[in-house]
Structures are given as structure tokens and as C-alpha cells.
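Enquirer: Pasting a predicted model and its sequence here:
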Amino acid sequence: MQKLDKLTKRRILFLLTAMFFLGVSATDIYIASLPQMVADFHSTPQTVNLTLSSYSIGIAFGVLFTGELSNRFGRRKVLLWGVSCFSAAAGLITFAPTIWGIIILRVIQSFGCAVILIVPRLILKDCMDEREQVHANGVLLMGLIISPAIAPVLGAYIATYLSWHYCFLFSAIAGFILVAITKKILPETNLERISRIPSLQRYLKGYLSLLKNRIFITLTLIYASGVGAYFAFIGISSYLYIGYLHISPIKYSYVFLGLSAAYLTGNQLMQLLNRKKAPLVNIIGIGVYSTASGVVILIITLFFDNLTVIALLATIGVLLMRVANALINPPTQIKIMSHFHTQSAQALGLNMCIGFSVNSLATYMVTMLPTYPLLSFVLTSGIFIGICLAAYKLNHKIIS
């Protein structure tokens, strides 16, 4: 383990948390601008939403190999390249003349985000003991809670008073600042690099064995479909609130403050149940039924014509989904790592890969009926939650 003093560890943790926030915010910051991008590029919601889907699918594949790259070439070097790649792509998006140029650049940006999601956790493992890691990872993951609260509001103001292009410029500048700080304060923490990256055949063999395992498939389906339903909201929400419900971009962005509070509430409930020694499968079950309740409320919105009532019920439904994400995500991934102890890194990587792939699919599927955003959202989220509920009901004894 790399021995560092407390002050250096604190600085590194602050730096890595800022990177986490930056990577997650890359979608949240321009979410309110999707309808305007459709208009600016004379495009369609389906095409513009590929900027979301391509980002998720790029992360899905990037997380499979990022860890091994840092094992071979070092954490510091891979992290610097990753954040630089992320920032350069964001800067180029600012000046991209076509929507397809943005989509390609978003794929490049996503590879940088994959590094940001994986390498900081490995750096913490390199320089901290288990007790320190628990605390540090809790701080690190605050980026996942804070970003959806702050980034959409910040992006809505930037887009309203400047232009959506400046949302990407903001990400680029912030990213390059973090690159400069990283060069100055982050030492190399991987003192035992591998001599060569394992063969692709070895990777594929391990992934294939996981895909044949019913426990892995069940836990991953529950996790991925639950998050996929929420990402359906991410993909359609701006068209629903701004275009259909005629809510201003700034007021729409405030919905994400509530969603962050909902996730934090679910996280606190999960920790309370865990302290009371509730079985993880029961905690997951509460999350599954919570997200199913959210879909039921969304279905009810279809029977109302009043836009205020629709906005209220739709928001309540999504808040329940977000609470459910906090109850489902950590327990499913913990059970995966515990059950597949000797393959924990591969199992978690494949789990995240499938999750981000489903997110990509959800953000694309939800725009299939662009003139009926509410119906499209209800149908898409209903499909994913149906899968989530079926996977749990049919296999909850197996994953106990």
C-alpha cells in the first residue's frame, strides 16, 4: 500500500470527488437544452437523444478495461489521459457544427468518464486501509448525489442566459483545471504494475461464465432495469416538462433537486435497514416494489387532462423510482461482489457494462413516440420495471 500523510490523502480525495462530479454532470448539465438542440439542428428527439445514448454505451464498454489499463500503465497516467480526453471532447463539442459530430465526440468523452468512474476507486484502494476506504468512497459517491441536484440547474441558467454550447465549454474548462491540479498533487499509487494486460480470450471466458450464472443475471436484471426506467425519464423529461407541460427550463431543472433528495432519502433508508440487519434481498425487494409503485402512478397520469395534475403525479412517480434506485443499486452490487468473490472485479465491471447499455437503450427507446412524451415515458418505464419485478418475483429465493 502506498503510504501517504493525512493531508495528501485529504487533497487527493477532494480532487477525485471533483472528478466524479464532473463525469456524472456531463449529461445532467445540458439535459434542459435537449428541445433547443432539436430546434437548432433541425433534428428530431430520437437523433438528439443519441448524445445521451452514445455517452452511456461508451461508458459501458470503457469500464470493462479501464481498471486493467491502470494496472499496466499506472493510475496517474491513465487518469490524466482520461480526464484530458473528457475535457478535449467537451471543448470540441462547443464548436461542433452538426449533431452527428456531437454524437461522435460524446463517445470519445464517455471513454474519459469511464476512467473517472473506475480509477479513483483504485487509487483509494492503493493508499488507504479498509476503514479509510469506506469513508472515502462515501465521500466520493456524494458526487453521484450532488451532480443531479446542481448540474441541471446550473446548465439551465447557462443555456437561458448564454447558450447550451457554454455548458460543454464549462465542462471542458473545469476538466482541464482538474488535469493541472492532478499533475501537481497526485502521486502514482500503483506500485505493483502488471507486466502485460491479460489476453482478450481470458476476459471473454470470465464474462461468459458470469452470463451463464442465474444469480448474476437476476441481480443484474434487477439493477439494470431499475436504473433503465429512471434513464427513460432522463431521456424524455425535458420534452415532457418543457415542450408538453410548458414549464420553463429553469423551473424544470428544479425537479432534479427533488430527485437528488429522493436518492438521498432512499440511501438513508437503505442504511437504516442495513443497521437493523435486514437481509439484502429484502432491501432490494422494497426497492423493486417502490419503483413499481412509481410506474402505477405514472399510468394514472394518463387519465388526467389537467397539466398541473399531470406534472405533479409524474414527478411523484419518478421520485419513487429514484428512492428505489438507492435501495436497489448498492445491495445488488454488494451481493454480486460477495457471491463472485474471486471474480469480483470482472463481475462488477460486467454488471456496470450491462447497466450503462440498458441506460443507453432506455434514452433512445423513450423517444419512439416524440409527439406523445408522457405515453412514451409510461410505456418505456413500464417495460423496464416489468422486467425488474419479474426478475425479483421469480428468483428472490435464489438470490437470498
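Expert: In hand now; what should we look at?

Enquirer: from here on, contacts and neighbour counts on C-alpha atoms
Expert: Will do.

Enquirer: N71 touches I194, doesn't it?
Expert: Yes - in this structure N71 lies within contact range of I194 using Cα atoms under 8 Å: 5.9 Å.

Enquirer: Just want to know which of these two has more residues nearby.
Expert: N71 (20 against 15; other Cα atoms under 10 Å).

Enquirer: got the contact list for F216?
Expert: 210, 336 (Cα atoms under 8 Å, 6 or more residues apart in numbering).

Enquirer: What residues sit buried inside the one helix or strand it maps to?
Expert: Assigned by DSSP states H and E, F216 belongs to helix 214-238. Across helix 214-238, burial judged by 16 or more other Cα atoms under 10 Å covers 215-238.

Enquirer: Please apply the same query to stretch 63-83.
Expert: 63-76, 78-80, 82-83.

Enquirer: Show me these that map onto strands.
Expert: Among these, DSSP state E puts none in strands.

Enquirer: now, which of those residues lie within helices?
Expert: 63-73, 75-76, 78-80, 82-83 (DSSP state H).

Enquirer: who does the helix or strand containing A326 touch, helix- and strand-wise?
Expert: In this structure, A326 sits in helix 307-339 according to DSSP H and E. With contacts taken as 3 or more Cα pairs under 8 Å, 6 or more residues apart in numbering; DSSP states H and E, helix 307-339 sits against helix 214-238, helix 255-275, helix 280-301, helix 344-365.

Enquirer: Presented hereafter is structure B, for comparison with structure A:
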Amino acid sequence: MPRKIPALMPSWLVLMGALAALGPLAIDMYLPAFGAIAQDLQAPQGLVERTLASYLLGLAGAQLLYGPLADRYGRKLPLVAGLVLFTIASLGCALSDNIYQLTVWRIVQAFGGAAGMVIPRAVIRDYLDTQEAARALSLLMLVMGVMPIVAPLLGGQAVTLGSWRTVFYLMAAAGVALTWLTTRNMREPLAAELRTPLAVSTITANFWLLLRHRGFVGYTLAGGFGSAGMFAYISGSPQVFIDIYGIDPRWFGLLFGLNAASLILAAQLSARLLRRHTPLKLLLHAQISLVLMTALGLILTLAGWITLPLLMVCLMGFMASQGFVNPNAAALALAEQGPRLGTASALMGCLQMLCGALSGFAISLWHADSPLPLTTLLTICALLSWVASRLAKPPVLRAPI
């Protein structure tokens, strides 16, 4: 029987938020360390930036493994295994002697962190229907959204007080803490009779059915292209803020945090509005804002009128729009996937991370003395997100109460 979310966020949902935040932690925390890594490992800036894109590719591929595993063995066992792998790989990153070792360990780290991307979404849908799941995913951003604010600040201080390796030691400590909390507090939500066989034919059939499902693909790509814009921002923001506008790396996290705060506040507003409006209505309206804010940034850049305050306005508008797009698109994509929730969550995460990795590679290859690469990619991603949602087939949802 689907639950309703109480006024106070339940402890199981807080834990799911912390687990889902592990992947963003590994992305955001080391951004201020890019320069230090390049200097210490004597590597070009582009190769350091590509460690992020490599991490995203690892997340994309690994999620395809965790979905079927979570449908076969339950949610808890694959999650704990992923957390252990993440912890070991974080230590490997900290001990890397060159950029190539770091890149390999980042991919291994992604294979561990992917468990926190896939399984919490499946757990939410185990407990909640589509309307409540959209609210839960919005509330989850309150927990996840703190990470983009805290992580770069913490990473910047770690680099200042220690070295870039300290950042990865802190990631390993987070992995240990979450492993302990999950082992101690998480209850298995998937009953034994609901588990599906781990057979190639079953897995292939489930993936094929999902790829043929117009609603799943459309809303997954709507969220995926929006996330691609976020990853373009994450990958490109150190160069834009630090190199182009001369922001001290210690204060990079503050600007990063303002944009993350926009995402958090908008997601909480989305959770409240879902009491009266459907996820589809909120998604379609938010995507109009997404396109307008990114297009404004591109026009200002092309006209030569862009300044740091104007860029921040456009970026905060983009992130606020994403606070509506991400949770509602995810809930709509998973709306009709009950028998294969783990696999659906995995494929959704994979497609979205592939979009993010491609945008991350694109921003690492295109350097300029203005924010033009960033504003251009954000606009392209926003337009593609808008198109994808318009091509999707809306699921049948109950009216909000």
C-alpha cells in the first residue's frame, strides 16, 4: 500500500537523500582542487576536467548493473556493496601518482557511487505512488541540495589546509559513515516474492520494454538534458568563475552555493505545489523558464553585455527551473514501471548521466575568454529538454488531493 509523506521528513527518506547525495559529493567537492591537481600531477587542465567526464561515464554504465541487481537481490545488499567500493576507490584517488591513475580510480569510484544514484529512487517508488514520489524527490533535493553548497566550500578549505588528496580522504570517510548507517538502519523494502530472476533474457526484455515506452524515454530525456546543462555548469564553472572573472578559489564555493540554493528552494516550492498540481503541469511550466533563462544568458554573451552579476542571475534562474524539472520528470518517467522499478531507475540514470558526460566533454574541449561555451551549452540542453517532454506520452495520474 503506497504511503503518504508526513509533514516531518521521515528518517528513511533522509537516509535516501544522504545516499543520493554521495554521487554529487564526489563531483562537487573536488572542483576547487582542479588547479592543485593539475600542478601536482603536472597534467594539462583539460585532462583534469576530463576526470569529471570520466566519472560521469562510469556512473552511466554502472547504473545499468545496479538496476537488475536491485530487482533480484533487493535494495540493501547491492547498496552496501556499492558503498564499500566507493570508499576503496576514494582512497585509490587520494594515493594516485599521475592523472591517468586518478582517472581510472575515478571510474571505479563512479561504479561504487552509482548505487546511491539508482537504489534510493527505486526505494521511493517502492513506498510511494507517482504523486507522492514526485513530492519525495522534491524534498530529497533539500538533502541533496545542501551538498553542492557545502562540498565546494569544504573542498576549497581542504585544499588550503591540506592538499587535493585530503578531498578524497574526506570522500572515503563519507563512504564509511554511510555504509555504517545503511547497514544499521535501512530495512529491506522489496519483498522476496516481488524479486525478478537475474537472467539475461529477463534483463534484456525489461530494457527493451523501457526503450519502447514513449513516456519513460521522453521524460527521462527531459530530465537528462536538463541534468546535462547542470553538468556543463559544474564542469565549466571553475574556469568561468576563477579564470575569467578572477574569483578566489576559496570563495568559489559561495557562488556555487548560491546557485545550489536556487535549486533547493525551487524544489521545496515544487513539493508544496504538488499538493494542488500534477507533476506534468509543473514540469511543462518550468521548462519554459528553463529555455528563457538560458537563452537570455546566451544573448547577453553574444552581445558582449554579460557581467558576473548578470551571469549569476541567468544561472540562478536556470537552477531554480531545474528544481522543478528534475523531480517531476523522474516521477513521470517511473510512473508506469512498477514491475521493473530498479531496472527503470538504472536506465533512467544511465541515459541522464550519458547526457551529462557528453556535455562535460564538450565544455572541456571548448575554451574561450568569455562564458560563451557555458551559455551556449546551457541553451542547447534547455531546448532539448523542452522538446523531449513535448514528445513524451503523459501517464495517467490521479488528481492531487
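Expert: Yep, that arrived. Remember, it's a predicted structure, so these values are computed and weren't measured experimentally.

Enquirer: List the buried residues in the helix holding A326 of the first structure.
Expert: 310-311, 313-333, 335-337.

Enquirer: Then stretch 152-162 of the second structure?
Expert: Judged by neighbour count using 16+ other Cα under 10 Å, the buried positions of stretch 152-162 of the second structure are 152-160.

Enquirer: got it, and stretch 176-191 of the second structure?
Expert: 176, 178-179, 182, 190.

Enquirer: Which two of those residues have the greatest separation?
Expert: V176 and L190 (24.4 Å; Cα to Cα).

Enquirer: sorry, back to before: could you export the buried residues of stretch 176-191 of the second structure to CSV, including columns for secondary structure?
Expert: Shown next, in CSV, are those (DSSP: H, G, I helix; E, B strand; the rest coil):
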residue, secondary structure
V176, helix
L178, helix
T179, helix
T182, helix
L190, coil
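
Enquirer: In CSV, list those along with distance to S270 of the second structure.
Expert: CSV is the format used below for these (distance: Cα to Cα, whole Å):
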residue, distance to S270 of the second structure
V176, 33
L178, 28
T179, 31
T182, 28
L190, 28
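
Enquirer: Tell me the gap between the strand or helix carrying R131 of the first structure and the middle of its chain.
Expert: Assigned by DSSP H and E, R131 of the first structure belongs to helix 130-140. Averaging C-alpha positions (Cα atoms, centre = their mean, to the nearest Å) puts helix 130-140 of the first structure 20 Å from its chain's average.

Enquirer: and what of stretch 358-375 of the first structure?
Expert: With Cα atoms, centre = their mean, you get 17 Å for stretch 358-375 of the first structure.

Enquirer: cool, stretch 250-265 of the first structure as well?
Expert: With Cα atoms, centre = their mean, you get 15 Å for stretch 250-265 of the first structure.

Enquirer: before we move on, what about stretch 349-360 of the second structure?
Expert: 10 Å.

Enquirer: same check, this time on stretch 118-136 of the first structure
Expert: Worked out by Cα atoms, centre = their mean, stretch 118-136 of the first structure lies 20 Å from the chain centre.

Enquirer: tell me which residues of that stretch are tucked away?
Expert: Applying 16+ other Cα under 10 Å to stretch 118-136 of the first structure flags 118-128, 133, 136 as buried.

Enquirer: which residues are contacting it?
Expert: The contact list for stretch 118-136 of the first structure (Cα under 8 Å, 6+ apart) reads 1-4, 9, 13, 16, 63, 66-67, 70, 75, 78-79, 137, 189-190.
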